[in-house]
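*Asks:* 3D model of this:
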Amino acid sequence: MSKKTKATTDFNLYVGGKTGAFKGVKVDYNGIIVKNLQNVEILKPESEISFLSWNENKECDILIGTVNQTVKIYDIEFKAYSTSFEAKFGTGPIVGFARVNGAVTTCSGSGHIKVWKYKKNEQIQFSVGGEVSRMKEFYQKEGVIGLGGNKNDFKIWDIERKEKIFCAKNVKKDMLELEVPIWVTDLTFLPDSEYKVAVSTRHGQVRLYDTKAQRRPVIDINIENQSLNTITLCHNNNQVIVGSTTGHLMMADLRGKGKILHRYKGPVGSVRQVAAHPKLPYFASVGLDRYMRIHHTESRRLLFERYLKVRLNTVLMSSKFGKDLEKLDQSDDDDIECVDLEGENEFNEIFDNMETVRSEPQKKKKKIQ
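*Replies:* I've put the predicted structure just below:
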């Protein structure tokens, strides 16, 4: 493919790395195209990308948050950064974005939320009173967010009123009468109901809350020996994909009492984030092993993988993703893994150019008579 074609590619995935690298990715039936969208020569350790989000539901531009609390906005149409500003409030990385009356809203790891407006007297800012690992916006109702963190159970807030709408209650004590530790790592709102939210925890739980029914989770799935980093909703809205710190990808069913349905092969390092298509059976995952992978949610097949050279924190999937991948689903070979190998060619070239080292055969020692 020519350089001109690559430059005008419409990407359907975007990833952010620990080095601050921001890459556009196009995945289709023919393979994978990757392009750096950030000048790597100016990157610093504090440039690490901590969160990616669509600025609005129209998917026209992307909000990029970093560990040093810088916000960048990338314009999809013009393929360039439209603005950048420091969003210093509280401490820790930016862990989530929201929109309030068109204004960008950030949440820091220390739990400080601020609505960034040009007129300072119109800015809204407050603290939620605890550490936050992830904040996400409820897209069906502007200004409503869900969040949680270490020793800070899941809550729903109204930003404009600075009020808690819902505060989760911990599950009952364990068999030793000890409090079950709390550490919410990620969450996802169920679109069919404004009252249901699924969360993942660092202690291996997948929980479903019905905020209109009760404060405790209505479903509590415990995954032994796993520490979960991320959760995303599948296309059927009854199942979620979760990723763990030990490289496990699993599907959990949120119907009935809840259970683990599938496990997916591929990752060998911590899975930092997963993103699923809202209507098609595909999801993407990234992690510290530097790979981006595409799986089919139902067949569990690994469709694509690509080595992206940097440890990855975040992935964002466009609604345009996957429209031409149906050909892969119709394959007669159940064991086929349609994997893009361009990333591995870099290693092949290195090894091919290495000088072969031959060890001399060891001389046999004479036996002493």
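*Asks:* switch to C-alpha atoms for all contacts and neighbour counts from now on
*Replies:* Noted.
*Asks:* ok now stretch 254-267, how far from the chain's centre?
*Replies:* The offset between the C-alpha centroid of stretch 254-267 and the centroid of the whole chain comes to 18 Å, using Cα atoms, centre = their mean, to the nearest Å.
*Asks:* and what of stretch 228-235?
*Replies:* For stretch 228-235, the gap between its own C-alpha mean and the chain's C-alpha mean amounts to 8 Å (Cα atoms, centre = their mean).
*Asks:* Which residues outside it are in contact with it?
*Replies:* 185-188, 190, 199-205, 239-245, 271-281, 283, 297 (Cα atoms under 8 Å, 6 or more residues apart in numbering).
*Asks:* To compare against the first, here's the next sequence to fold:
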Amino acid sequence: MAAPIQNHVWVGTETGILKGINLVKRQAANYTDVSSLTPGQEVNVMCWGDPQESEILLGCKDGTVKVYSAEKSKFTEFHDCGGGEGVFRGLGILDNAIITCVESGLLKVWQQGSSENLELQVGPGVRKMRQCDADRNKVGTGGKENDLKIWDLQRTEEPIFRAKNVRNDWLDLRVPVWIRDLDFIPGTDNIVTCTSYHQVRIYDPSCPQRRPVLEALYGEDPLTALSVTPDGMSVVVGNSHGNLGVIDLRKGSLLRALKGSAGSIRSIQCHKSMPLVASCGLDRFLRVHHLNDKELLHKVYLKSRLNCLLLTSRDKWEEEELVATTEQEVKDEEDEVWDAMETVVEKTPTKLQPVTSDSNVEGITKVSTSKKQKKKRKVI
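*Replies:* Model prediction:
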């Protein structure tokens, strides 16, 4: 079996191509057969298929979910997960089941080998469905005029939390709702959302008012994606103008701006343990920033418009690459030693001619005897 592909980032594109990027080697490769692509294979959402991150699930525009195995270096499964209207807005895994949510609000849990699948209507205009990492039975949903809801997939009669809109503005007009992305804050039950009205909001499900406990504004353009940092103290948000900002979740203030993007941000993901954040969007570049010093560590041009990404949770990338490089150098040195050795050819011994008659044997014996007698006479 081939060794697993050591890519650090996986990206899904508008053209339907799955791309893998090794940031240490600075290599990018396509893992989809480009000749067989159709317009319906645009990759809208992605998620890991197992905790080992050896499988990747891709939700496509035509309603299919593809499973790519990094260990086998090929697509191993294709699932027809059609139903509802619109493209996928969320994808997840629960045990051996696949969780999908489409734009019309139909959320389904597809059990393998079963015709009875859980169906749940979470409201129209969904823009994002995200599964909680700490509790896999918990998902959050939200969209256009569809405020935040938290669902327990074991008790689907009613959401366990339903957000309430903020109070009317200073003109006593209703404030519109348009959630674009959401994420669960690690170590707490709180959820952070971003909206098309450049609002960043934090909700506490234990709060009886059900309104945001904190709200911050970032820029003037619609916010399109976000990701909470590993410590849960801040959130990285991106907007349709290509701006990236780090917002403090305790005070609601802007900590720092991450520069470099030139198009709408489609996907952001922070590393689980290292101070890194990856982002991609319509400018066809994958970027990896350092969260503390704002340095742009990696910038990779990937030719296609990028919709979504997955950042591996592995750390110590340089050490992994150093071990692989050392093993390769040792192997190369061994090959050089063997190549420098001279080739030794063994010579076959000369065969004695067989004796065919007794007379020859007797003659040889007589001659050798006579030589011995002559030597004895000389000594005397």
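*Asks:* Now compute the TM-score of the two chains, please.
*Replies:* Comparing the two superposed chains by TM-score structural alignment, normalised by the length of structure 1, the resulting TM-score equals 0.82, with 317 aligned residues with a Cα RMSD of 1.9 Å.
*Asks:* which of the contacts of stretch 228-235 of structure 1 count as buried?
*Replies:* Among these, those classed as buried by 16 or more other Cα atoms under 10 Å are 185-188, 190, 199-205, 239-245, 271-278, 280-281, 283, 297.
*Asks:* among those, which are in strands?
*Replies:* Among these, the subset assigned to strands under DSSP state E consists of 185-188, 199-201, 205, 239-244, 271-276, 283.
*Asks:* For the aligned residue in structure 2 for Leu254 of structure 1, the count of nearby residues, please.
*Replies:* The equivalent of Leu254 of structure 1 in structure 2 is Leu249 (alignment by TM-score structural alignment). Each residue near Leu249 of structure 2 was counted by other Cα atoms under 10 Å, and the total is 22.
*Asks:* and the residue nearest to Leu249 of structure 2 when sequence neighbours are not counted, what does it touch?
*Replies:* With Cα to Cα, 6 or more residues apart in numbering as the criterion, Leu249 of structure 2 has its nearest non-adjacent residue at 4.9 Å, and that residue is Ser234. For Ser234 of structure 2, the contacting residues are Val228, Val246, Ile247, Asp248, Leu249, Arg250, taking Cα under 8 Å, 6+ apart as the criterion.
*Asks:* rerun that using 10 Å as the cut-off
*Replies:* 185, 192, 227-228, 246-255 (Cα atoms under 10 Å, 6 or more residues apart in numbering).
*Asks:* Glu298 of structure 1 now?
*Replies:* Going by Cα under 10 Å, 6+ apart, Glu298 of structure 1 touches Met251, Leu261, His262, Pro281, Tyr282.
*Asks:* can we see that at 8 Å?
*Replies:* For Glu298 of structure 1, the contacting residues are Pro281, by Cα under 8 Å, 6+ apart.
*Asks:* That one pairs with which position in structure 2?
*Replies:* Mapped onto structure 2 by TM-score structural alignment, Glu298 of structure 1 lines up with Asn292.
*Asks:* distance of that match from Val228 of structure 2?
*Replies:* Relative to Val228 of structure 2, Asn292 of structure 2 is positioned 14 Å away (criterion: Cα to Cα, to the nearest Å).
*Asks:* Same check on Ser69 of structure 2?
*Replies:* Taking Cα to Cα as the measure, Ser69 of structure 2 and Val228 of structure 2 are separated by 27 Å.
*Asks:* And these two? Which one has more around it.
*Replies:* When neighbours are counted by other Cα under 10 Å, Val228 comes out ahead of the other of Ser69 of structure 2 and Val228, with 27 against 19.
*Asks:* Show me what the more buried one aligns to in structure 1.
*Replies:* Per TM-score structural alignment, the equivalent position to Val228 of structure 2 in structure 1 is Leu233.
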